[in-house]
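Engineer: With the input below, show me the fold.
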Amino acid sequence: MTRSELSHYLQTFLQVSNFKDYAPNGLQVEGKAQIHTLVTGVTASQALIDEAIRLNADAILVHHGFFWKSEPEVITGMKQRRIKALLAHDINLFGYHLPLDAHPVLGNNAQLARVLELVNAEVVEEVAQGLLWRGNLDQPMRAADVSQKLCQALNRAPLHIGDPEAQIYSLAWCTGGAQDYIDAAAALGVDAFISGEVSERTYHSAVEQGIHYFAAGHHATERFGIQALGRHLAREFGLEHHFVDIDNPV
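Structural biologist: Presented below is the predicted three-dimensional model:
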């Protein structure tokens, strides 16, 4: 397929125009016009770009791309090296941040619910552009066992705030760096909230509001949406697809 066809399809499929985001969603670095081999990954790091070059990729599709609002605008140092490598090998870079978090089927939140086998999963529409989800375990479970379930599913032991012997049934979640949604989760009356990262203030919010918190890893909670999207594109358009997992303990 062509670069413009892929760009148009993703713009529509992920409903990009519905989101106010911190970085541009869509084509971020232009490469070759025809796309046959697609590499997906969580973050457009140098390691991911190097592996895409080795795989002779025509395009890289990531959740965390370039040109964030808080970063310097100049193209120097690390950013220059990354972009230089893309341009030298004529590789397109596509990045989709909040639209990929929020997609109702292939998004990070939907896919986390699938991986954890949560039931009655639904979007809390009125919070944060539909990024907060809620649902249930299939049956009540000790908090310690929820930690173990997360560890097995994500290959990473979570940090848990709360009594490990307490029973958990209802949950809210938002992947990535969404620890500050804990207050919105507590207002829903759920037993626990799952996200990726943790801040010092998160502990006090959890303790004082009586809600369990599981910090399961930013990278770990956001691996599944980009994989699902890559598989979808491979099926729909006959692309060769490689998911490259550049491990990140954060």
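Engineer: can we go C-alpha only for contacts and neighbour counts from here?
Structural biologist: Noted.
Engineer: Please identify the buried residues of stretch 51-60?
Structural biologist: Ala52, Ile53, Ala57, Asp58, Ala59, Ile60 (16 or more other CA atoms under 10 Å).
Engineer: let me fix that: stretch 148-160
Structural biologist: Neighbour count says stretch 148-160 has Gln148, Lys149, Leu150, Ala153, Leu154, Arg156, Ala157, Pro158, His160 buried, by 16+ other CA under 10 Å.
Engineer: what's the answer for stretch 135-151, then?
Structural biologist: Gly135, Asn136, Leu137, Ala143, Ala144, Val146, Ser147, Gln148, Lys149, Leu150.
Engineer: ditto for stretch 205-220
Structural biologist: Judged by neighbour count (16+ other CA under 10 Å), stretch 205-220 contains these buried residues: Ser205, Ala206, Ile211, His212, Tyr213, Phe214, Ala215, Ala216, Gly217, His218, His219, Ala220.
Engineer: So which of the residues you listed belong to strands?
Structural biologist: Mapping the buried residues of stretch 205-220 onto strands (DSSP state E) picks out His212, Tyr213, Phe214, Ala215.
Engineer: can you redo the buried residues of stretch 51-60 as JSON lines with secondary structure?
Structural biologist: Output for the buried residues of stretch 51-60, formatted as JSON lines (DSSP: H, G, I helix; E, B strand; the rest coil):
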{"residue": "Ala52", "secondary structure": "helix"}
{"residue": "Ile53", "secondary structure": "helix"}
{"residue": "Ala57", "secondary structure": "coil"}
{"residue": "Asp58", "secondary structure": "coil"}
{"residue": "Ala59", "secondary structure": "strand"}
{"residue": "Ile60", "secondary structure": "strand"}
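Engineer: Distance to Gly26 added to those, as CSV?
Structural biologist: Output for the buried residues of stretch 51-60, formatted as CSV (distance: CA to CA, whole Å):
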residue, distance to Gly26
Ala52, 18
Ile53, 20
Ala57, 17
Asp58, 15
Ala59, 12
Ile60, 11
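Engineer: Now show me the structure for the sequence below, then we'll compare the two:
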Amino acid sequence: MLHRDQLEAYLNDYLSVESISDYAPNGLQVEGREEIGRLVTGVSACASLLEKAEAAKADAILVHHGYFWKGEENRIVGYKARRLRRLLCSGMNLFAYHLPLDVHLEVGNNAALGDMLELTNESRYSIKGIPDLLWFGVPGQELSANQLSQRLESVLGQAPLHVGSGPGLIRRIAWCSGGAERLIEQACAYGADAFISGEISEPIPHIAREAGIHYFAAGHHATERGGVQRLGEHIAAKFDIDHQYIEIANPA
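Structural biologist: Sure thing, here's the model as predicted:
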């Protein structure tokens, strides 16, 4: 068994939480029972994940997308009240790590995405004070846009949306998981032939075409499944507790 406070202290240190300014609190968000013997991980702390974690007899849930985001409605009503009621009544702890889990060099979402795509990490750039947010790498061999699209679909389980008109052969790839499509200009400035992120917004097809770069919107959820799984496996091995990743499908 692992004490709740010991787990939070370890995670905060391991993920360098104090060095990153974020949009939501990182660490323990909802306090539950003190002793943790079974950990469930998932991408987002939605009602379906809470229900399945409770059925799995979890003592703690660790997610990438938790609660209490800056700028959101402050009142705990409706679906928010139902989520918190389930957590508090079940005694499960909720831990959430957002940007620290994106950028971690070993268990982070960007590290996991690069490994899944078999990209050799070449360099990383800090953006707006966030260290190692934008990653660059090279594939084992040059790829066409269609080949990269097929590789993304194979490893992530869904076809990406491809826009833009980059070079015929892709030699250098930039990526940042989640909703980082606006980093396309930095990807261009640092010499990427293609940029991969999770989402797409209205200006991106125009920028991709005019800047001469391929852009792949591969899914916010799909590009951010790797981090929590790696972190959960790391915690389970280090502290000898049970771990289960629970996938809750999300097409976004």
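Engineer: Among the buried residues of stretch 205-220 of the first structure, which one lies nearest to Tyr9 of the first structure?
Structural biologist: His219 (25.7 Å; CA to CA).
Engineer: corresponding residue for that closest one in the second structure?
Structural biologist: The equivalent of His219 of the first structure in the second structure is His221 (alignment by TM-score structural alignment).
Engineer: Asp245 of the first structure now?
Structural biologist: Taking TM-score structural alignment, the alignment pairs Asp245 of the first structure with Glu247 from the second structure.
Engineer: okay but that match is in contact with Ser44, surely?
Structural biologist: No. Glu247 of the second structure lies out of contact with Ser44 (CA atoms under 8 Å); the separation is 9.5 Å.
Engineer: Give me the more crowded residue out of the two.
Structural biologist: Using other CA atoms under 10 Å as the criterion, Glu247 of the second structure and Ser44 rank with Ser44 on top: 23 against 14.
Engineer: rewinding a little: pick out the most distant pair among the buried residues of stretch 148-160 of the first structure.
Structural biologist: Ala153 and His160 (15.5 Å).
Engineer: and the end-to-end length of stretch 104-119 of the first structure?
Structural biologist: 14 Å (CA to CA, to the nearest Å).
Engineer: Mind listing what's buried along that stretch?
Structural biologist: Pro104, Leu106, Gly107, Asn108, Asn109, Ala110, Gln111, Leu112, Ala113, Leu118.
Engineer: what range in the second structure matches that stretch?
Structural biologist: With TM-score structural alignment as the criterion, stretch 104-119 of the first structure aligns to 105-120.
Engineer: Identify the residues contacting the matching stretch?
Structural biologist: 100-104, 121, 133, 135, 137-140, 151-152, 155, 175-177, 223-228, 230-231 (CA atoms under 8 Å, 6 or more residues apart in numbering).
Engineer: and the residues you listed, which are buried?
Structural biologist: So, by 16+ other CA under 10 Å, the buried ones in these are 100-104, 121, 133, 135, 137-139, 151-152, 175-177, 223-228, 230-231.
Engineer: so how far is stretch 113-124 of the first structure from its chain's centroid?
Structural biologist: 15 Å (CA atoms, centre = their mean, to the nearest Å).
Engineer: Helices along the second structure, start to end?
Structural biologist: In the second structure, the helices defined using DSSP state H lie at 4-14, 47-55, 79-90, 99-103, 109-116, 145-156, 184-189, 203-211, 220-223, 226-239.
Engineer: quick one, what contacts the residue nearest to Met1 of the first structure when sequence neighbours are not counted?
Structural biologist: Spatial nearest neighbour of Met1 of the first structure, chain neighbours left out: Ile35 (5.4 Å); criterion: CA to CA, 6 or more residues apart in numbering. Contact analysis of Ile35 of the first structure by CA under 8 Å, 6+ apart lists Met1, Thr2, Arg3, Asp58, Ala59, Leu239.
Engineer: Could you do Thr223 of the second structure as well?
Structural biologist: So Thr223 of the second structure contacts Asn109, Leu113, Leu156, Ser177, Gly178, Ser197, Gly198 (CA under 8 Å, 6+ apart).
Engineer: hmm, try it at 6 Å
Structural biologist: Applying CA atoms under 6 Å, 6 or more residues apart in numbering to Thr223 of the second structure gives the contacts Ser177.
Engineer: From Ser197 of the second structure, how far out is it?
Structural biologist: Thr223 of the second structure is 7 Å from Ser197 of the second structure, where distance means CA to CA.
Engineer: which residues are in contact with both of the two?
Structural biologist: By CA under 6 Å, 6+ apart, the residues touching both Thr223 of the second structure and Ser197 are Ser177.
Engineer: Tell me the residue in the second structure aligned with Leu154 of the first structure.
Structural biologist: Counting by TM-score structural alignment, the partner of Leu154 of the first structure is Leu156.
Engineer: make that Val207 of the first structure, sorry
Structural biologist: Using TM-score structural alignment, Val207 of the first structure sits opposite Arg209 in the second structure.
Engineer: Correct me if wrong: its match contacts Gly166.
Structural biologist: No. Counting by CA atoms under 6 Å, Arg209 of the second structure stays clear of Gly166, with 7.5 Å between them.
Engineer: Export the helices of the second structure to a markdown table and append columns for distance to Val30 of the second structure.
Structural biologist: Formatted as a markdown table, the helices of the second structure follow (distance: least, CA to CA, whole Å):
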| stretch | distance to Val30 of the second structure |
| --- | --- |
| helix 4-14 | 11 |
| helix 47-55 | 12 |
| helix 79-90 | 8 |
| helix 99-103 | 18 |
| helix 109-116 | 23 |
| helix 145-156 | 30 |
| helix 184-189 | 35 |
| helix 203-211 | 37 |
| helix 220-223 | 23 |
| helix 226-239 | 18 |
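Engineer: Quick one: closest of the ones you listed to Arg171 of the second structure.
Structural biologist: helix 145-156 (10.6 Å).
Engineer: Superpose on the first structure and give me the mean offset of that closest one.
Structural biologist: The superposed helix 145-156 of the second structure is, by mean CA distance after the TM-score superposition for the first structure, a mean 0.3 Å from where its aligned residues fall in the first structure.
Engineer: relative to helix 226-239, how tilted is that helix?
Structural biologist: Computed by axes from the mean of the first three to the mean of the last three CA atoms, to 10 degrees, the angle separating helix 145-156 of the second structure from helix 226-239 equals 40 degrees.
Engineer: which residue packs closest to Glu34 of the second structure, ignoring adjacent ones?
Structural biologist: Arg4 (5.1 Å).
Engineer: Kindly report the same for Arg81 of the first structure.
Structural biologist: Using CA to CA, 6+ apart, the closest residue to Arg81 of the first structure is Gln46 (7.9 Å).
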